[in-house]
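In: for reference, the sequence and a predicted model appear below.
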Amino acid sequence: MNKIKIFADSTSDIPADWRQQYEISIVPLYTVFGDEALQDGVNIQPEQLFQRVSREGQLPRTAAPSPADFIQAFAPYIEQGDDILYISLSSELSSTYQNALLAASEFPEGRITVFDSLNLSCGFGLLVMKAVRAAANGNTMEQIVEMLTKTRPLVDTEFVIDTLEYLYKGGRCSGMQNLIGSLLKIRPVIKVIDGKMTPAYKVRGKREKALDQMLQNALNQRDQMDNDIIIVVHALAEEDALMLQARLKEETNAQEVLLATAGCVISSHCGPQTIGIMYAKKA
């Protein structure tokens, strides 16, 4: 049986130390300022993105890796005899999945499996972590895909957006919504449902109130959690993320509560101070 090599893309927000430990390869998406296309996490980092948006007053576009990008990334591992499992950003949010399928079709049949996470950020990264551990434990490609298929609808992804400014600049809310939201200190909470970003509810008032609501939503599900991994992901909100991590460690039976930083593509859509909690429920 060939070795199974796990790939993901940069929107999985998997930290560098996890990538190194589990030998996860990443295909970056792009953030595009004018005619300048920058690879997420390679030649632009979130802090640089926020500084540039603040300076220029405009958000970058985001773009999927091309089929050629995937072919270039996959080819060395196919040539050395590995089989590849690529887990992608939700097909409902990007053409990344379709481009990976096009690339896979250029290789011998059965050597590359492309799996749609129907999620984003660490909701998708959580599936990647489960896959690499399953591969390390000797599971076959079929067994890993079966596990991912069962786990995918059980992943809960919820995050608080601190400001409507990035949603406004990205055309996802009107100027009036942005103004009223800012005046009333309204913070939208987003969930991923069926692969799409869906407004779940809004919290008015202090940021702490929104974070506590999100935390309580997770803790209300503690008996249904699979107790494997909980991930807290943030964009320039480390202090709050550490607080949530500590509370989740204290009040759940999770084996690991991991901390991650949102990459440039996720950050460009949600803005600074965004913070989320991701976990899977029991099957």
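Out: Okay, I see it. As the structure is a computational prediction, the values presented were derived from the model and not from experiment. Numbers count the residues shown, from 1 in each chain.

In: please count neighbours and contacts with C-alpha atoms only from this point.
Out: Fine.

In: contacting residues around the most centrally placed residue in the chain?
Out: Nearest residue to the geometric centre of the chain (CA atoms, centre = their mean): residue 121, 0.8 Å. By CA atoms under 8 Å, 6 or more residues apart in numbering, the residues touching residue 121 are 11-13, 233, 262, 266.

In: which residue, other than its chain neighbours, is closest to it?
Out: Among residues not flanking residue 121 along the chain, residue 12 sits closest, at 4.4 Å (CA to CA, 6 or more residues apart in numbering).

In: take this one as well and set it beside the first:
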Amino acid sequence: MSYKIIVDSCGELTEDMKASGYFETASLEIDVAGHHIIDDETFDQAGFLKLVASSPECPKSSCPSPERYMQGYCCDADHVYAVTLSAELSGSYNSAMLGKNLYHEEHGEKDIYVFNSRSASVGETLIAMKIAECEEKGMEFQKIVDEVEAYIAQQDTYFVLETLETLRKNGRLTGLKAIVATALNIKPVMGATEDGVIKQLGQARGVKKALIKMADHVVENLKNSKDKILAISHCNCPDRAEYVKEMLMAKAQFRDVVILDTAGISSMYASDGGIIVVV
């Protein structure tokens, strides 16, 4: 059976994924400093980070419309999947679901399933890769849905950012206790719950110590690491990503490792110097 996987643009695609023909990106959009930016292959991270640094206002994002998702579902593929960033962080999941309903109303039945990643960035990447892996094994549609949902349930997301201001100002840290003053150079170690809600796991003075503490959390919660892909995304800090990779590989064995630079939406929330780890 033929298949197609639509990933909203918070999820980065590897070069192999882009070249395969099975993956499509549904772009979110960003407004900052009077500029409207489409999060697609034209996204200029360096230019974007300069705009954010010079603007007194926080960047804002908007998700793909239901019509955009419906257009993605209109294809020759027998099985169509959408992977969105956590429904707790964006309207992308609801938009993809509305697009699915619109498709069924206008075009009839088709095997379409929308996955709420309960994560973001490379968390979505890993989920999309898992779908493709199941499809290549020739699994039935419902079996793939069940397998991938189980995979999402056991996936863990961690991150250390230079600043949480964009998340805070956009209401993505609702319910969290106040984060300690940045004047002390205290960097929180953050993660996502099973429901995709952001939580604080710990903190340390300085980014390097925070990354070490994050690595400790990753290893502490790891199960069957030899069967898992370690995924790391970074916002303009490849050396930092490599440092985290080396730390984790010294403590555990993984099936594979993927390191990607953040696209637009992930760059917006991770901010310059941010690191995200998903396993």
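Out: Nice, thanks for sending it over. All values derive from a computational prediction rather than experimental measurement.

In: returning to that earlier point: ok, the residue nearest to residue 121 of structure 1 - how many residues close by?
Out: Neighbours of residue 12 of structure 1 under the rule other CA atoms under 10 Å: 27.

In: on the three-state scheme, residue 265 of structure 1 is what?
Out: When classified by DSSP: H, G, I helix; E, B strand; the rest coil, residue 265 of structure 1 comes out as helix.

In: ok, the residue mapped onto it from structure 2 to residue 229 of structure 2 distance?
Out: Here residue 265 of structure 1 is matched to residue 265 in structure 2, going by TM-score structural alignment. Relative to residue 229 of structure 2, residue 265 of structure 2 is positioned 23 Å away (CA to CA, to the nearest Å).

In: between the two, which one's more packed in?
Out: Neighbours were counted for residue 265 of structure 2 and for residue 229 using other CA under 10 Å; residue 265 has more, 29 against 16.

In: return the member of the contacts of residue 121 of structure 1 nearest to residue 94 of structure 1.
Out: For the contacts of residue 121 of structure 1, the residue nearest residue 94 of structure 1 by CA to CA is residue 11; the value is 10.7 Å.

In: pretty sure that closest one sits in a helix.
Out: Yes: judged by three-state DSSP, residue 11 of structure 1 forms part of a helix.

In: can you get me a residue count around residue 109 of structure 2?
Out: Neighbours of residue 109 of structure 2 under the rule other CA under 10 Å: 10.

In: hmm, I typed the wrong one, I wanted residue 152 of structure 1.
Out: Neighbours around residue 152 of structure 1, by other CA under 10 Å: 21.

In: give me the nearest residue to it, chain neighbours excluded.
Out: residue 117 (6.6 Å).

In: go ahead and confirm that neighbour touches residue 88.
Out: Yes: Residue 117 of structure 1 is in contact with residue 88 according to CA atoms under 8 Å; the separation is 5.6 Å.

In: the residue nearest to the centre of structure 1 and residue 208 of structure 1, how far apart?
Out: For residue 121 of structure 1, the distance to residue 208 of structure 1 - CA to CA - is 22 Å.

In: try residue 93 of structure 1
Out: Taking CA to CA as the measure, residue 93 of structure 1 falls 29 Å from residue 208 of structure 1.

In: the two - which one has more neighbours?
Out: residue 93 (14 against 10).

In: what's the matching residue for that one over in structure 2?
Out: Aligned by TM-score structural alignment, residue 93 of structure 1 pairs with residue 89 of structure 2.
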